[in-house]
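Trainee: Following is a predicted model, sequence given first.
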Amino acid sequence: MNWNELATQLFPEGHAITESDNFLSGSARVAGADIAVLGTTGHAPIGVEIALAQARFVLHTVRAHPGRPILMMVDTQGQRLRHRDEMLGINSYMAHLGKCVDLARRSGHRIVGLVYDQALSGGFITSGMMADACYALPDATIRVMGLPAMARITKVPEERLTELAQSNPVFAPGPENYARMGGIEAIWDGDLAASLAAAFADAGATDMRSARGLERGGRKLTQPVVDAIVAGSHVLAP
């Protein structure tokens, strides 16, 4: 979906979002309150410039608008695969962005992510996956790694991975599978403005992804491992 069309549905009370080189930033009204909006469009590759622009916007919001909710609109093909970006340390730039988002959360900003088109690899990890909760539209494309690339790296035949993807959401792309794993809180199909308002009302700093994955049967061991670690830390505490 084109981001302009999406904004019309998300923000019937109005918005002031602008696009510059596939970087989205601005503000909007949701349920009578102002929110900050940032994101990407055009399947943007996340290079050092966009990573810094997003981090700068988040820090400005924390300084200038304490407590203002933040919406991250996601459409990215992942980190930009260029020698220049690698030599400049794109991993550090993306880590900086993630730290800025975490600072905003610790400073009292509710943060919601929305995958409205494409979300791949590291570009998704440092955007929607850093939010308090991430949502998706039904036609969104979500994956950390395509099966052909996964086959090359793991040395598992692609045919076997395709077979596994039929029953195991860890191997399968798409918003439905990420919802089963808890990475996506819900898929929005209906009144988007109402869904967004409800998402901000429900947003909290507690990470519920492991619990959701267990409840939905997509990740059955993560939450038990977390619980065991927490229980062990209590036993070992002086």
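Mentor: Nice, I can see it. In this text, all values refer to a predicted model and were calculated from it rather than measured experimentally.

Trainee: Please make it C-alpha for all contacts and neighbour counts, starting now.
Mentor: Noted.

Trainee: so how far is P138 from F171?
Mentor: 19 Å (C-alpha to C-alpha, to the nearest Å).

Trainee: How about A197?
Mentor: Distance from A197 to P138, counting by C-alpha to C-alpha: 18 Å.

Trainee: A further structure is provided below for comparison with the first:
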Amino acid sequence: MTLDDILVSLFPGGHDVGKSDGLLLGSGLLKNGGRAAVIGVADRTPLGVDGAIRLSARLLDVLEHGGSDPILVLVDSDSQRMSKRDELLGLNEFLAHLAKCLVFADMQGRSTVALLYGHTAAGAFIATALATRALVALPGAAPAVMDLPSMSKVTKLSVEILEEKAKSTPVFAPGLDNLAQTGAVLATWDEKVSLADQLQALLARTPESGDRRDRLGKTRCGRLKAADIAERVHGLATRSQ
């Protein structure tokens, strides 16, 4: 599906989402009559300091105006922008600020949903899609926290070894199926069915308190230890208070 097709399917009642410099800003009319605030990254654009602060400003503006409109994050990005300028300006802080804005929106009772419809990787992935309460994807989406060649440079293991490990350990592997198995991707939507209906069904679900992606990863056998370790750490921390 093209971005235009996705927006029409999400908001058959109309939307005012515009694209500028690879960023998406606007809102759309939900099937139940409400509106959703929309931000995002399109055209596989790398996310730098300028883009991160514009998206953050939009989120804070939405929160300042009050209400309970959900926030939808559409994602088809590259990784974070690899430039000396962005790094010197503190790109990590700008990306962290954007992620905090999404988490803050969730803490204020806003439903935050990311729809991954293309590619995303690294810092851009973490600061947008992974910072929402629920991440869903369309078939063909290509997420990667880190691609295998980059992982090879960090771990000093060959790509061949990492490819072999990826066959049995999803956390080593990029790709939609692997991210779903770890619990990071909640569901893959059916692009042949109304996206508006699927979004409405997701928004209607009673949100769970706290982040439960580690438990989902355990259920799907993608992360067998994370949930148990997190629960043990939480228990030890609260017992000492």
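Mentor: Yep, it's here. Quick caveat: nothing in here was measured; it's all calculated off a predicted structure.

Trainee: Looking at F171 and P138 of the first structure, which has the bigger crowd around it?
Mentor: Neighbour totals were compared for F171 of the first structure and P138, and F171 leads with 19 against 16 (other C-alpha atoms under 10 Å).

Trainee: Quick check: that one touching R160?
Mentor: No: look at F171 of the first structure against R160 with C-alpha atoms under 8 Å: they stay out of range, at 10.4 Å.

Trainee: Report how many residues lie close to T132 of the second structure.
Mentor: Neighbours of T132 of the second structure (other C-alpha under 10 Å): 26.

Trainee: quick one: contacts for it?
Mentor: By C-alpha atoms under 8 Å, 6 or more residues apart in numbering, the residues touching T132 of the second structure are L102, V103, D106, T112, V113, A114.

Trainee: surely the third one meets A99?
Mentor: What that stands for is D106 of the second structure. No: between D106 of the second structure and A99 there is no contact under C-alpha under 8 Å: 10.8 Å.

Trainee: who has more neighbours, these two?
Mentor: Per other C-alpha under 10 Å, whichever of D106 of the second structure and A99 has more neighbours is A99, with 23 against 18.

Trainee: element containing that one?
Mentor: Element membership of A99 of the second structure [criterion: DSSP states H and E] is helix 91-107.

Trainee: Go through that helix and flag the buried ones.
Mentor: Residues 91-92, 94-106 are the ones in helix 91-107 of the second structure that count as buried (16 or more other C-alpha atoms under 10 Å).

Trainee: by contact count, what packs against it?
Mentor: Applying 3 or more C-alpha pairs under 8 Å, 6 or more residues apart in numbering; DSSP states H and E, we find helix 91-107 of the second structure packed against helix 49-64, strand 112-116, helix 122-127.

Trainee: And the shortest one against the first structure, how far off on average?
Mentor: I take that to be strand 112-116 of the second structure. Averaged over the aligned pairs, strand 112-116 of the second structure sits 0.5 Å from the first structure after superposition, using mean C-alpha distance after the TM-score superposition for the first structure.

Trainee: Check the offset of that strand from the chain's centre.
Mentor: Mean C-alpha position of strand 112-116 of the second structure versus that of the full chain (C-alpha atoms, centre = their mean, to the nearest Å) differs by 6 Å.

Trainee: Show me the contact partners of it.
Mentor: So strand 112-116 of the second structure is contacted by 70-76, 102, 105-106, 128-130, 132-138, 141 (C-alpha under 8 Å, 6+ apart).

Trainee: show me where the second structure has helices.
Mentor: 3-10, 49-64, 84-88, 91-107, 122-127, 148-155, 159-166, 176-181, 195-204, 213-219, 226-239 (DSSP state H).

Trainee: any chance of those in CSV, with distance to L25 of the second structure too?
Mentor: What follows is those, written out as CSV (distance: least, C-alpha to C-alpha, whole Å):
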stretch, distance to L25 of the second structure
helix 3-10, 12
helix 49-64, 8
helix 84-88, 22
helix 91-107, 14
helix 122-127, 16
helix 148-155, 31
helix 159-166, 36
helix 176-181, 25
helix 195-204, 18
helix 213-219, 28
helix 226-239, 35
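
Trainee: nearest to G22 of the second structure, of these?
Mentor: When those are compared by C-alpha to C-alpha, helix 49-64 sits nearest G22 of the second structure, at 8.4 Å.

Trainee: Need the nearest residue in space to the spatially most central residue of the first structure, chain neighbours excluded.
Mentor: Nearest to the mean C-alpha position of the first structure, by C-alpha atoms, centre = their mean, lies G128 at 1.0 Å. Spatial nearest neighbour of G128 of the first structure, excluding adjacent residues (C-alpha to C-alpha, 6 or more residues apart in numbering): G113 at 4.5 Å.

Trainee: Count the neighbours of the one you found for me.
Mentor: Here the number of neighbours of G113 of the first structure (other C-alpha under 10 Å) works out to 28.

Trainee: so how far is N92 of the second structure from the counterpart of it in the second structure?
Mentor: Residue pairing (TM-score structural alignment): G113 of the first structure is matched to A114 of the second structure. Using C-alpha to C-alpha, A114 of the second structure is found at 21 Å from N92 of the second structure.
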